[in-house]
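1. Okay, sequence plus prediction incoming.
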Amino acid sequence: MQSQQKAESDLLRVYGRLVSLTLILIILAVIGFKYFATMPQLAARSVELEHTRFLNVLAMVRSQWLSLGKPQQMRLDWEVFNEQSVNNDQTSVLMSVQGWPQPSHLDDQSCQLLWQQLMGQEAGDESLIGSYFAKDNSCRYRSKNGDSIGYQLNSGRVIFLTSS
């Protein structure tokens, strides 16, 4: 009789552990689902912050351009001299007649380089991919989630577009 009670007790203990483990897995699944559901919102917020930062940088560059007497190209104050960067094109930014930073060439790579110069990002940072659009003479910086920042080279206008 005691061995049967001991077997039943062991069986109930195992059953209790299975129920506890199942509940813990369900709770972890719910938490994981909610976490991964918010990831696109966090990415969108990141691009939105970059948009605001880009507007501020453009205002500072234009102000610096005006204070320096409207040069055709200028070196940005926040760029640190890099000994590996022998080419002066990488350390100076071309400016339009209206005072807006311009890429050195009208292509995707130059738009990407312009973003890196203005925002101070390393060349390996691929958070936003730059593309040139000849139709409206603009650079568009697109994130992996589809949000984008458009920069019209003629007017300095910046447009933030969301994918949702």
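-> Yes, it's here.

2. CA atoms for contacts and neighbours, from now on please.
-> Fine.

3. Spatially central residue for this protein, please.
-> In the chain, the centroid-proximal residue (C-alpha atoms, centre = their mean) is Ser127; its distance is 4.2 Å.

4. Looks like that residue contacts Ser143 (just checking).
-> Yes. Between Ser127 and Ser143 there is a contact under C-alpha atoms under 8 Å: 6.2 Å.

5. Please look at Gln152 and Tyr141 and confirm they touch.
-> No. Assessed by C-alpha under 8 Å, Gln152 is found out of contact with Tyr141, at 11.4 Å.

6. Between these two, point out the one with more neighbours.
-> Tyr141 (24 against 19; other C-alpha atoms under 10 Å).

7. in which helix or strand would I find that one?
-> Following DSSP states H and E, the helix or strand that holds Tyr141 is strand 138-142.

8. repeat for Tyr132
-> Taking DSSP H and E as the definition, one finds Tyr132 inside strand 129-133.

9. Ser110 - how many residues pack around it?
-> For Ser110, the neighbour count with other C-alpha under 10 Å is 18.

10. ok, it - contacts?
-> 103-104 (C-alpha atoms under 8 Å, 6 or more residues apart in numbering).

11. now with 6 Å?
-> Pro103 (C-alpha atoms under 6 Å, 6 or more residues apart in numbering).

12. all helices for this protein, in order.
-> Using DSSP state H, the helices found in the chain span residues 2-67, 108-119.

13. Select, out of the ones you listed, the one closest to Met95.
-> helix 2-67 (8.1 Å; C-alpha to C-alpha).

14. Okay, one more to line up with it:
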Amino acid sequence: MLKQQQAEGDLIKVYGRMIAIGVFLLILAMLGLRHFNSIPSMTGKSLALEHNRLLNITAMIKSQWLSTGRPKRLLLNWESMAPDVHTNNQAETSDSGQLLLQATDELDAQLVATGNWISLSDKGWPLINSLDVSGCKRLWYQLLATQLNDIDVSYDADTSVCRYLAEDSTSISYQFSTGRILFFQADNIKG
């Protein structure tokens, strides 16, 4: 009888451990789902921060445009504003003494080769260099010096608007003919 009671006690301990592990895994699953469901909203919050940065930068460009005599182009030099920040670009000298530049992606290469010159409208607002999605992507990179991760870009030729859309339907629209920057927050209503 003692062996049977000991076996039942061991069996109850095993069942108790299995239930504890099950509850622990259930709690981890719930936390994981909550975390992964919040990722799109974090992209939207990031886009809200970029909206504020974009407003400040376009205001700064307009101010610089006015103070320099309303030129058609301005050089945006982010490195001179933060000289201690190192970029991903590397410079090497060839055997002939030429400076060779290596960039991490196509936009870096374009900006390194041409400088970050931005065209301006007759009212001082930044313009895109090509009337398509790649022009909108380049404008974003020129103004904010950040990549468009998890953000879809579209261009509307009828209204001259670049639209930057996050996964949660939060978006920024930039109408370069008027300099209007609109931020649209997605409605998070769950039924």
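-> It's in. Here the structure is a predicted model, which is why all the values come from computation and not from measurement.

15. Any idea what the TM-score is?
-> Structural agreement between the two chains, given as a TM-score (TM-score structural alignment, normalised by the length of the first structure), stands at 0.86; 161 aligned residues with a C-alpha RMSD of 2.1 Å.

16. In the second structure, which residue range corresponds to the strand holding Tyr141 of the first structure?
-> On the second structure, the counterpart of strand 138-142 of the first structure by TM-score structural alignment is residues 161-165.

17. now the matching stretch, how far from the centre of its chain.
-> For stretch 161-165 of the second structure, the distance from its own C-alpha centre to the chain's C-alpha centre is 13 Å (C-alpha atoms, centre = their mean, to the nearest Å).

18. contacting residues around it?
-> With contact meaning C-alpha under 6 Å, 6+ apart, stretch 161-165 of the second structure is reached by 136, 151-155, 171-175.

19. average distance between it and the first structure?
-> Superposed on the first structure, stretch 161-165 of the second structure shows a mean distance to its aligned partners of 1.4 Å (mean C-alpha distance after the TM-score superposition for the first structure).

20. For stretch 99-115 of the second structure, measure first residue to last.
-> Taking C-alpha to C-alpha, to the nearest Å as the measure, stretch 99-115 of the second structure stretches 15 Å from start to finish.

21. same deal with stretch 150-164 of the first structure?
-> End-to-end distance of stretch 150-164 of the first structure: 16 Å, with C-alpha to C-alpha as the criterion.

22. That one: which residues count as buried?
-> Judged by neighbour count (16 or more other C-alpha atoms under 10 Å), stretch 150-164 of the first structure contains these buried residues: 150-154, 156, 158, 160.

23. check contacts around Ser38 of the second structure.
-> Contacts of Ser38 of the second structure were listed using C-alpha under 6 Å, 6+ apart, and none were found.

24. State the distance from it to Leu66 of the second structure.
-> Ser38 of the second structure sits 43 Å away from Leu66 of the second structure, taking C-alpha to C-alpha as the criterion.

25. Sort out for me which of the buried residues of stretch 150-164 of the first structure are in strands.
-> With strands taken from DSSP state E, the overlap with those comprises 150-152, 158, 160.

26. can you list those residues in TSV and add distance to Met95 of the first structure?
-> As requested, those are arranged in TSV below (distance: C-alpha to C-alpha, whole Å):
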residue	distance to Met95 of the first structure
Gly150	18
Tyr151	14
Gln152	13
Val158	16
Phe160	22
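
27. Go through these and name the one nearest Val47 of the first structure.
-> Closest to Val47 of the first structure, out of all of those and judged by C-alpha to C-alpha, is Phe160, at 8.6 Å.

28. What lines up with that closest one in the second structure?
-> When the structures are aligned by TM-score structural alignment, the residue of the second structure matched to Phe160 of the first structure is Phe183.

29. got a list of what the nearest residue to its match once chain neighbours are set aside touches?
-> Nearest-residue entry for Phe183 of the second structure: Ile172, 4.6 Å, with adjacent residues in sequence omitted and distances by C-alpha to C-alpha, 6 or more residues apart in numbering. By C-alpha under 6 Å, 6+ apart, the contact list for Ile172 of the second structure reads 163-164, 182-183.
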